[in-house]
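Trainee: generate a structure from the sequence data that follows.
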Amino acid sequence: MCLFCPAPSVAPSSPWSARRAFLLAAGAAAATPVMAQVDVGSASSLRKLVPAETLEQSAAQQYRQMLEQARAKRALAPDNHPQLQRLHAIAKRLIPYATPWNDRARQWRWEVNLIGSSQINAFCMPGGKIAFYTGILDQLKLTDDETAMVMGHEMAHALREHARERIAKTQGTNLALRLGSQLLGLGDLGQAAAGLGGQLLTLQFSRSDESEADLVGLELAARAGYQPSAAVSLWQKMGNASGSKQGGLAFLSTHPSGPARIRELELNVPKVQGLYEAARRNG
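Mentor: Sure thing, here's the model as predicted:
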């Protein structure tokens, strides 16, 4: 499966070139969709009030701008950077398990980039645009299993369309009576999605969003053969970092650690242990 081939319709100089594009080819799903082992319920129907295509296009534009800014500062890791290659390898294992959680992921142009920064941060924007900062890998000394949990968590935010839901909830007040006509065109909510720009990088998710992302990410990583208990050790490291004098805790400002979060993960690790063991046997 070619994950680094450029899209046929895109020029070689495009940001979608082979240097960075992760393409999920047709038929790449590693398994037929099966019942989830974690219980997160149905995705919010409110997200349907915001056009998914508009939000994904806005995210892609902001992602390209972010990469250009990082490149101008010589902070964008080259393809041969060992940490970036490590992230690519992890993503290659996780991405095939994304589609059962969101069928739109079949068309997403997955990308993973690494930015040199002391910030403890990582994210996945709508449409599968993933970025890690070197700070989260180096300062927390993440293992591959723990890194997979971070990546799975961030992918889960995109797959569960939490940004789309947040926009609908924050921008959709008092628009209900006008939705019929608004959604025939771009509409107020669509305009809000298109105009988000950099806000997508700092969007605040709810506690329930974070819980969903934890559990969906846990299952994604387990199916890809990553040790489920790493989710617990990851958040223990996060908690230790939040109590230290380390700077640049951008990730923890939007993903607070705590005993309740760790307890919920501990309760769910046994639910996906069998998936991990099966993946290891078959891998």
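
Trainee: every contact and neighbour count from this point should use C-alpha atoms.
Mentor: Noted.

Trainee: show me where the chain has strands.
Mentor: Using DSSP state E, the strands of the chain run over 21-23, 109-115, 122-125, 129-133.

Trainee: can you tell me the closest non-neighbouring residue to Ala156?
Mentor: Ala213 (4.9 Å; C-alpha to C-alpha, 6 or more residues apart in numbering).

Trainee: here is a second sequence; please produce its structure as well for comparison:
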Amino acid sequence: MNAKVTPSSRSSFPFLPCIISVALAILAGCYVNPVTGRSYTVLTSVGEEVRMGAQAFNGIKEEEKISRDPAANARVQRIAGRLAEVIGEAVPEANWEFVVFDSDTLNAFALPGGKVGVYTGLMALLDDDDELAAVIGHEIGHVVARHGGRRMSQGMIVGVIGAVGGAMVENTELFKQAYGGITNAAFVLPHSRKDEQEADLMGLHYAALAGYDPEAAVRVWQKMDAVSDHENAPPAWLSTHPTNAQRIADLSKAAPKYRETYLANKDRFADRS
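Mentor: All right, here's what the predicted structure looks like:
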């Protein structure tokens, strides 16, 4: 006996096509990290990420003061050159650009498509090239892992599901507040912390391949922890990054695994130190 589809039965699932589309997009957009093997959804194309990253980086370069210190720039370009060499064609479309910004900020950042910024404040905190290589390797890891595209895709998926859910309830504003808080704490922030942990491991991998001591990454976070404002730090579960203590513990455990790779490549780059 054939079931008869009436208008009322069709309207019971008005958002089914949208839900199916989201599910198919998630399945089709699976990306596998070439270093860690972790898989996640990336709906944006590499070309889109490259364009958006370049546009954002140009804006930052217009707003921030770029360092003209020859020594600082030479140091970053030397280290970045070695790291970029060992990643090979991991992101063939990337247009790598490493810029030193003149600021006391203790930070570095990466944008999709190969744009990396390092602040002189952070460089002053780091004693040697091994430590700076850990930082730049971490940022390169974000680019290769396409974490920017993953976060944009996550926002798209959360937005679509939120719009569908909001249309199905009477108190839309209350739903938005509850949905935003739940997804942020249970979905967005944990994935953001996982991205950081993954980039830390990728930084160890690339640093070792380029002949830099991977255990320097531990020293970096010990120094960052020493100058951090612990009193005003958010609770770990509300942070976009792992705690300094967690990073130190994770890196201390992981770094020795890359020592043989480091020793095997150290002499290869000896004339470019």
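
Trainee: count of residues packed around the aligned residue in structure 2 for the residue nearest to Ala156 of structure 1?
Mentor: In structure 2, Ala213 of structure 1 lines up with Ala199, judged by TM-score structural alignment. Around Ala199 of structure 2 there are 25 other residues, counting by other C-alpha atoms under 10 Å.

Trainee: and Ala199 of structure 2, what is it in contact with?
Mentor: Residues near Ala199 of structure 2 by C-alpha atoms under 8 Å, 6 or more residues apart in numbering: 138-142, 145.

Trainee: let's go with 7 Å and repeat that
Mentor: Shown in contact with Ala199 of structure 2 (C-alpha atoms under 7 Å, 6 or more residues apart in numbering): 138-139, 141-142.

Trainee: now intersect these with the helices, please.
Mentor: The helices, defined by DSSP state H, take in 138-139, 141-142 from the contacts of Ala199 of structure 2.

Trainee: what subset of these is buried?
Mentor: Taking 16 or more other C-alpha atoms under 10 Å as the criterion, what is buried in those is 138-139, 141-142.

Trainee: which one of those is nearest Thr41 of structure 2?
Mentor: Thr41 of structure 2 lies nearest to His142 out of these, by C-alpha to C-alpha, at 14.9 Å.

Trainee: need the nearest residue in space to that closest one, chain neighbours excluded.
Mentor: Nearest one to His142 of structure 2, counting by C-alpha to C-alpha, 6+ apart, is Ala199 at 5.6 Å.

Trainee: distance check, the one you found against Arg68 of structure 2.
Mentor: 29 Å (C-alpha to C-alpha, to the nearest Å).

Trainee: please apply the same query to Pro256 of structure 2.
Mentor: Separation of Pro256 of structure 2 from Arg68 of structure 2 (C-alpha to C-alpha) stands at 37 Å.

Trainee: which residues of structure 2 does stretch 50-62 of structure 1 align to?
Mentor: Using TM-score structural alignment, stretch 50-62 of structure 1 pairs with 44-56 in structure 2.

Trainee: contacts for that stretch?
Mentor: Against stretch 44-56 of structure 2 from outside (C-alpha under 7 Å, 6+ apart): 94, 111-113, 115, 149, 153.

Trainee: can you give me the buried ones in that stretch?
Mentor: Here stretch 44-56 of structure 2 shows 44, 46, 49-50, 52-54 as buried, counting by 16+ other C-alpha under 10 Å.

Trainee: could you save the residues you listed as TSV and add columns showing distance to Ile87 of structure 2?
Mentor: Listed next are the buried residues of stretch 44-56 of structure 2 as TSV, based on distance: C-alpha to C-alpha, whole Å:
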residue	distance to Ile87 of structure 2
Thr44	22
Val46	17
Glu49	18
Val50	17
Met52	22
Gly53	19
Ala54	20
